[in-house]
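Student: below: sequence and its predicted model.
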Amino acid sequence: MTYKIRTLEEQLASVQDAIEKIESGAQEYQIGGRKLTRADLATLYAREAALRSAIAAQNGQNVSYARMDMT
């Protein structure tokens, strides 16, 4: 089995897609007889911040990102 190495930008897009789906009400869903649950938002927000920082560092920027949940 081979694994595709995804860029930081691709990983960030995946994390942001998961965040968007959860925020729009798709935290948990069922397909056929299988029930699927996405990661919790706190974990995804932390991963998003880490990826943004890594991308900034990769691009020679010294930027920190924070995301606040106002709910």
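Tutor: Happy to help now that I have it.
Student: contacts and neighbour counts: CA atoms only from here.
Tutor: Noted.
Student: show me what the longest helix along the chain is packed against.
Tutor: Longest helix of the chain, by residue count under DSSP state H: helix 41-58. Packing contacts for helix 41-58, counted by 3 or more CA pairs under 8 Å, 6 or more residues apart in numbering; DSSP states H and E, involve helix 8-23.
Student: so how far is the helix it packs on from its chain's centroid?
Tutor: Offset of helix 8-23 from its chain centre (CA atoms, centre = their mean, to the nearest Å): 4 Å.
Student: what angle separates it from helix 41-58?
Tutor: 160 degrees (axes from the mean of the first three to the mean of the last three CA atoms, to 10 degrees).
Student: isn't there a strand covering residue 29?
Tutor: Yes. Residue 29 forms part of a strand when assessed by DSSP: H, G, I helix; E, B strand; the rest coil.
Student: next, the one to line up against it:
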Amino acid sequence: MAIKTYEQQLESVQAAIAEVEGGAQSYEMDGRTLTRGDLATLYAREERLLGLVRRGTAGVRFRRGAMVG
């Protein structure tokens, strides 16, 4: 499995947050209960990734379509 970029990780975390906020926190099937990620944990991870993404793109310059610096 390839390592995801911070941007890809952020997209995954935000998708998980949307699922949980939409009511998919936990459900029961065949007598077993599945609980998805805790919102507080997901929000904390989202904030961390947002900071990493912002820091990674700060000061990045483009010159004629190529990233420099």
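Tutor: Good, I have the coordinates. Note that the structure is a prediction, hence the values are computed from the model and not measured.
Student: if we can go back for a sec, could you tell me where the longest helix of structure 1 falls in structure 2?
Tutor: Here helix 41-58 of structure 1 aligns to structure 2 at residues 39-56, judged by TM-score structural alignment.
Student: quick one: the nearest residue to residue 38 of structure 1 once chain neighbours are set aside and residue 60 of structure 1, what's the gap?
Tutor: With sequence-adjacent residues excluded and distances taken as CA to CA, 6 or more residues apart in numbering, residue 38 of structure 1 is closest to residue 27, at 5.5 Å. Using CA to CA, to the nearest Å, we find residue 27 of structure 1 at a distance of 35 Å from residue 60 of structure 1.
Student: more neighbours: these two, which one.
Tutor: With neighbours defined as other CA atoms under 10 Å, residue 27 of structure 1 and residue 60 compare such that residue 27 has more, 17 against 9.
Student: counterpart of the more buried one in structure 2?
Tutor: Per TM-score structural alignment, residue 27 of structure 1 is aligned with residue 25.
Student: ok, residue 37 of structure 1 - contacts?
Tutor: 27, 28, 29 (CA atoms under 8 Å, 6 or more residues apart in numbering).
Student: list the contacts of the spatially most central residue of structure 1.
Tutor: Nearest to the mean C-alpha position of structure 1, counting by CA atoms, centre = their mean, stands residue 15 at 1.8 Å. By CA under 8 Å, 6+ apart, residue 15 of structure 1 lies in contact with 44, 47, 48.
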